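Enquirer: here is my input; please provide its structure:
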Amino acid sequence: MKTNKAIFLDRDGTINIDKEYLYKIEDFEFEPKADEALKILYDLGYILIVVTNQSGVARGYYKENDVETLHINLSKLLEKKGIIISKYYYCPHHPSKGIGKYKSDCACRKPNPGMLLKGIEEFDIDPSLSYMVGDKKSDVEAGLNAGVKSVFLGKEKDIKIDNYSNNISIFNSLYDFAISLKNKS
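Expert: Have a look, this model is predicted:
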């Protein structure tokens, strides 16, 4: 029986300010209070897993190694604050804008659930105890497709989803979501 709980996190627009095709640590800026939110979630016992579409790789703007280097540096920043990201999954593909091997309609690109399903398997995660948090419709749909609760960061009018369900919550920020979970525990 799976007993671990996780927070799957989109990166750009959720953890950090969304700057188009971010891959350099010097361009990285946390969303307001996002680091505090990650600490709250980590302290609540959630496994933190980042799942991010990185079509900049597919388009040839930067390399997979650049994404991995950014994630290593982000982990170092967070570890100084007592926060561990257990895994970073990223999708380097794009179905129409990709170049060469990266032009692919894959199972990992959100809204497909591939990255979340890998995390669920690798970390023995109970989807019913877990969340997907992001600022785009594709994040919410990936969570629903993987069987976890989805959290949309933004305004309700900004998410247009057909099968809106009780498995979707809306918050203004990652911090607001973290405080809500903390208050429930």
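Enquirer: going forward, measure contacts between C-alpha atoms and count neighbours the same way
Expert: Fine.
Enquirer: I'd like to know which elements the longest helix along the chain is packed against.
Expert: As assigned by DSSP state H, the longest helix anywhere in the chain is helix 64-79. Judged by 3 or more Cα pairs under 8 Å, 6 or more residues apart in numbering; DSSP states H and E, helix 64-79 is in contact with strand 85-91.
Enquirer: in the strand it packs on, what counts as buried?
Expert: 85, 87-91 (16 or more other Cα atoms under 10 Å).
Enquirer: could you do stretch 14-24 as well?
Expert: Those would be 14-18, 22-23, for stretch 14-24 by 16+ other Cα under 10 Å.
Enquirer: including secondary structure and distance to Leu41, could those residues go into CSV?
Expert: Output for those, formatted as CSV (DSSP: H, G, I helix; E, B strand; the rest coil; distance: Cα to Cα, whole Å):
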residue, secondary structure, distance to Leu41
Thr14, coil, 14
Ile15, coil, 13
Asn16, strand, 16
Ile17, coil, 19
Asp18, coil, 21
Leu22, coil, 24
Tyr23, coil, 25
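Enquirer: this one next, for a side-by-side:
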Amino acid sequence: MEKNKCIFLDRDGTINVYKGLISRPEDLELEKNAAEAIKMINESEYLCIVVSNQPVVAKNLCSLEELWRINDRLRKLLEEKGAYLDDIFVCPHHPDKGYPGENTEFKIRCNCRKPDIGMIEMARQKYNIDLSKSYIIGDSTIDIQTGINCNMKTILVKTGLGGSDKIYRVCPDYIANNLYEAVNLILGDKPKWNY
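Expert: Predicted coordinates:
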């Protein structure tokens, strides 16, 4: 059976405007042309799957149910513009314990929090994905390190953090101004520059 190809997307700062930790659906706002970019993926041979660290749950800023309501709003905003996500995987955990008001159930070390590859692995198995023919697009060095850990091509977008987190010393395969440009790099002519 032929394997699928996927464009994995980070959520905050890549698809929606970066506002720190989003804990209410009404705070989610799409990046300019993000829906158009996802629609292009939908019309291509690639799956479009979100993989997102969401420590808002571990930090007790919202419940797991509220987190899925935020993701439902993301789906709704995209659907209004004719785009859709094939799936959304989230990591609600955070490894650092000992903060007032934290949700201790989710304050654990896990293998799903990027740059660990748990979410990608779940998606790979569920959708029979060939990671060597797949991409990850994100706004942080964590996203780029995740792609490197999975042997995928990586694209850093300049929206959101734009790589300013500098948590990992990594070099993406490509850099794009935004998600729309990143998707065009993949689906249009072969990328014309390398970093």
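Enquirer: and of the buried residues of strand 85-91 of structure 1, the nearest to Val50 of structure 1?
Expert: In terms of Cα to Cα, no member of the buried residues of strand 85-91 of structure 1 lies closer to Val50 of structure 1 than Tyr88, at 4.7 Å.
Enquirer: test my guess that that closest one contacts Leu48.
Expert: No. Between Tyr88 of structure 1 and Leu48 there is no contact under Cα atoms under 8 Å: 9.0 Å.
Enquirer: quick check: which element contains the closest residue to Asp87 of structure 2 other than its chain neighbours?
Expert: For Asp87 of structure 2, ignoring the flanking residues on the chain, the nearest one in space by Cα to Cα, 6 or more residues apart in numbering is Ile49 at 5.0 Å. Per DSSP states H and E, Ile49 of structure 2 falls inside strand 46-53.
Enquirer: and for that strand, what's in contact with it?
Expert: Residues from elsewhere that reach strand 46-53 of structure 2 (Cα atoms under 8 Å, 6 or more residues apart in numbering): 4-12, 38, 41-42, 85-93, 113-114, 119-120, 123.
Enquirer: how much does that strand stray from structure 1?
Expert: Once fitted to structure 1, strand 46-53 of structure 2 is off its aligned match by 0.8 Å on average (mean Cα distance after the TM-score superposition for structure 1).
Enquirer: just the buried ones from the contacts of strand 46-53 of structure 2?
Expert: Buried members of the contacts of strand 46-53 of structure 2, counted by 16+ other Cα under 10 Å: 4-12, 38, 41-42, 85, 88-93, 113-114, 119-120, 123.
Enquirer: farthest-apart pair in the buried residues of strand 85-91 of structure 1, please.
Expert: Using Cα to Cα, the pair of the buried residues of strand 85-91 of structure 1 lying farthest apart is Ile85 and Cys91, separated by 17.3 Å.
Enquirer: wait, Lys63 of structure 1 touches Ser55, no?
Expert: No. Assessed by Cα under 8 Å, Lys63 of structure 1 is found out of contact with Ser55, at 10.3 Å.
Enquirer: neighbour-wise, which of the two wins?
Expert: Ser55 (22 against 15; other Cα atoms under 10 Å).
Enquirer: now do the contacts for that one.
Expert: By Cα under 8 Å, 6+ apart, Ser55 of structure 1 lies in contact with 21, 91-94, 98.
Enquirer: look up how far Asn112 of structure 1 lies from it.
Expert: For Ser55 of structure 1, the distance to Asn112 of structure 1 equals 14 Å [Cα to Cα, to the nearest Å].
Enquirer: residue boundaries of the helices in structure 2?
Expert: Going by DSSP H, structure 2 shows helices at 34-42, 64-79, 118-127, 141-149, 179-187.
Enquirer: quote the end-to-end distance of stretch 8-26 of structure 1.
Expert: Using Cα to Cα, one end of stretch 8-26 of structure 1 lies 24 Å from the other.
Enquirer: which residues are contacting it?
Expert: Outside stretch 8-26 of structure 1, the residues that touch it by Cα under 8 Å, 6+ apart are 28-31, 34-35, 48-52, 54-56, 61-62, 66-67, 70, 73-74, 116, 130-135, 139, 153, 173-174.
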